[in-house]
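**Student:** Pasting the sequence and the predicted model now:
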Amino acid sequence: MEKKSTRTEKILSYLQEEYPDADTRLNFANTFELLVAVVLSAQSNDDQVNKATPQLFKMYGTPDKMAKASQEELEELIRGVGLYRNKARHLLEMASVLAEDYQGEVPANFEDLLKLPGVGRKSANVIMTVGFDKPGLGVDTHVQRVAYRLGLVSDHNPAHTEAALKEQIAPAQWGKAHHLLIAHGRQVCKARKPNCGICILNDICEQNMD
């Protein structure tokens, strides 16, 4: 039986050939803007976030400025994003913590990121790899779905999936693996109607749905 990490390497190499430009779709100019965009992207899509952030960043582009906004102002600016009321509250609290405890800088430490309001493991992993070029592998719905269908993980628990993938993939490749699995989930291995007929992983997928 093929060693799981070897099979995972093979899968990622195929995906790299198919999606050589796989990367984040979020628009940002610095780590604070990335942090805000990632928080907004939870249970939303990148296009919705990218529509909301230009004006948001123009008005409240630093933790100090955002901490002084009202929740109502932030809600109005991000209204097109899912769960905007909760997210506005999280942004306000997060900006205050950054301004008061981190001198307005986004911490480059995973555990410190998890202490920020609105930041869970997926978000912290994304910020580590995209914002700081450090190892991180966030598990969103695409990563979870594709990893499970390919037999890389055995259940639908994101924490288990994160741990299992990190065991199988070299740390230097965590960030790239995250983007490759997302790209495949968006374009081919979709939730409702996966297009298995054109999938480059058709022969090695454990859940071919054709």
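**Tutor:** That came in fine, so what should we check first?

**Student:** use CA for all of it now, contacts and neighbours both
**Tutor:** Fine.

**Student:** so where does the residue lying closest to Ser44 once chain neighbours are set aside fall, helix or strand?
**Tutor:** Nearest non-adjacent residue to Ser44, counting by CA to CA, 6 or more residues apart in numbering: Gly82, 5.4 Å away. Using DSSP states H and E, Gly82 sits within no helix or strand.

**Student:** Okay, one more to line up with it:
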Amino acid sequence: MAKQLPYPICYEAFARFQAAEAEPKGELHHTNAYTLVVAVALSAQATDAGVNKATAKLFEIADTPEKMLALGEEGVIEHIKTIGLFRNKAKNVIKLSQMLVDDYGSQVPSSRAALVSLPGVGRKTANVVLNMWWGHPAQAVDTHIFRVGNRSGLAPGKDVDAVERAIEDNVPAEFQQHAHHWLILHGRYTCVARKPKCQACLIRDLCLYEEKNL
């Protein structure tokens, strides 16, 4: 497992991220808490761009649980069939919509335990919703964050749960709210899986990655 960067170095790294983009935003399009939950659930094993393309018209006609239920599973499939695992995802969207109507008064809950009880919603999805909609400093660890955390030494861990804990333990409190967005965007556009763009990296002099392309 990668080594952990010392606290002062972590602080400097996130200070640089903040200086470059003070208010990073998630790239999944949504109009309310409900469409955010659906979009994030659909994004598993799919790109944000692909999900945005599929949901553009879907959310125009179904931006509440009731409207989604009226559309029905086959109707959802027609909109999201370009996304991987679309049949199972459509089934989960209908199930979670029904559960929101039956158990939560059609409102998206603000607790992780309630969110993960929804069909198709795991811990990562719940953390994205808690962070982006409810403003909680929750850390949603995806493949980008896992890679960046371990490569750089900012948040090393053997699995996504360990990396999540490392972010919570090692990232200074003032950067917790936006930490996962900075790391996702860094991994998506700079610290890419193959041939990372080290020459364009904001934290190249701080990073512990032994195979830096400098």
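**Tutor:** Yep, that arrived. As the structure is a computational prediction, the values presented were derived from the model and not from experiment.

**Student:** List the TM-score for the superposed pair.
**Tutor:** Remark: TM-score between the superposed chains equals 0.91 [TM-score structural alignment, normalised by the length of the first structure]; 209 aligned residues with a CA RMSD of 1.8 Å.

**Student:** re earlier: what do we get in the second structure for the residue nearest to Ser44 of the first structure?
**Tutor:** Aligning on TM-score structural alignment places Gly82 of the first structure opposite Gly84 in the second structure.

**Student:** tally of neighbours for that match?
**Tutor:** 17 (other CA atoms under 10 Å).

**Student:** Tell me roughly how far the biggest helix by length in the first structure lies from the second structure on average.
**Tutor:** Secondary structure of the first structure per DSSP state H: the longest helix is helix 84-101. When the second structure is superposed, helix 84-101 of the first structure averages 0.8 Å from its matched positions, counting by mean CA distance after the TM-score superposition for the first structure.

**Student:** Distance from the chain centre to that helix, please.
**Tutor:** 19 Å (CA atoms, centre = their mean, to the nearest Å).

**Student:** do stretch 75-85 of the second structure as well
**Tutor:** Put simply, stretch 75-85 of the second structure sits 20 Å off its chain's centre (CA atoms, centre = their mean).

**Student:** and the end-to-end length of stretch 188-207 of the second structure?
**Tutor:** Start-to-end span of stretch 188-207 of the second structure (CA to CA, to the nearest Å) is 17 Å.

**Student:** Correction: the previous question concerned stretch 182-199 of the first structure.
**Tutor:** 14 Å.

**Student:** so it matches what in the second structure?
**Tutor:** Counting by TM-score structural alignment, stretch 182-199 of the first structure corresponds to 184-201 in the second structure.

**Student:** With the second structure overlaid, how far apart is the next helix or strand after the longest helix of the first structure on average?
**Tutor:** Heading C-terminal from helix 84-101 of the first structure, the first helix or strand you meet, by DSSP H and E, is helix 110-114. Its aligned residues in the second structure lie a mean 0.9 Å from helix 110-114 of the first structure after superposition (mean CA distance after the TM-score superposition for the first structure).

**Student:** Show where whichever helix or strand comes after helix 110-114 of the first structure falls in the second structure, residue numbers please.
**Tutor:** Downstream of helix 110-114 of the first structure, the next assigned helix or strand under DSSP H and E is helix 121-126. Under TM-score structural alignment, the alignment places helix 121-126 of the first structure onto residues 123-128 of the second structure.

**Student:** And the helices in the second structure, which stretches?
**Tutor:** Using DSSP H, the helices of the second structure run over 7-20, 33-42, 48-61, 65-80, 86-104, 112-116, 123-132, 143-152, 160-170, 176-189.
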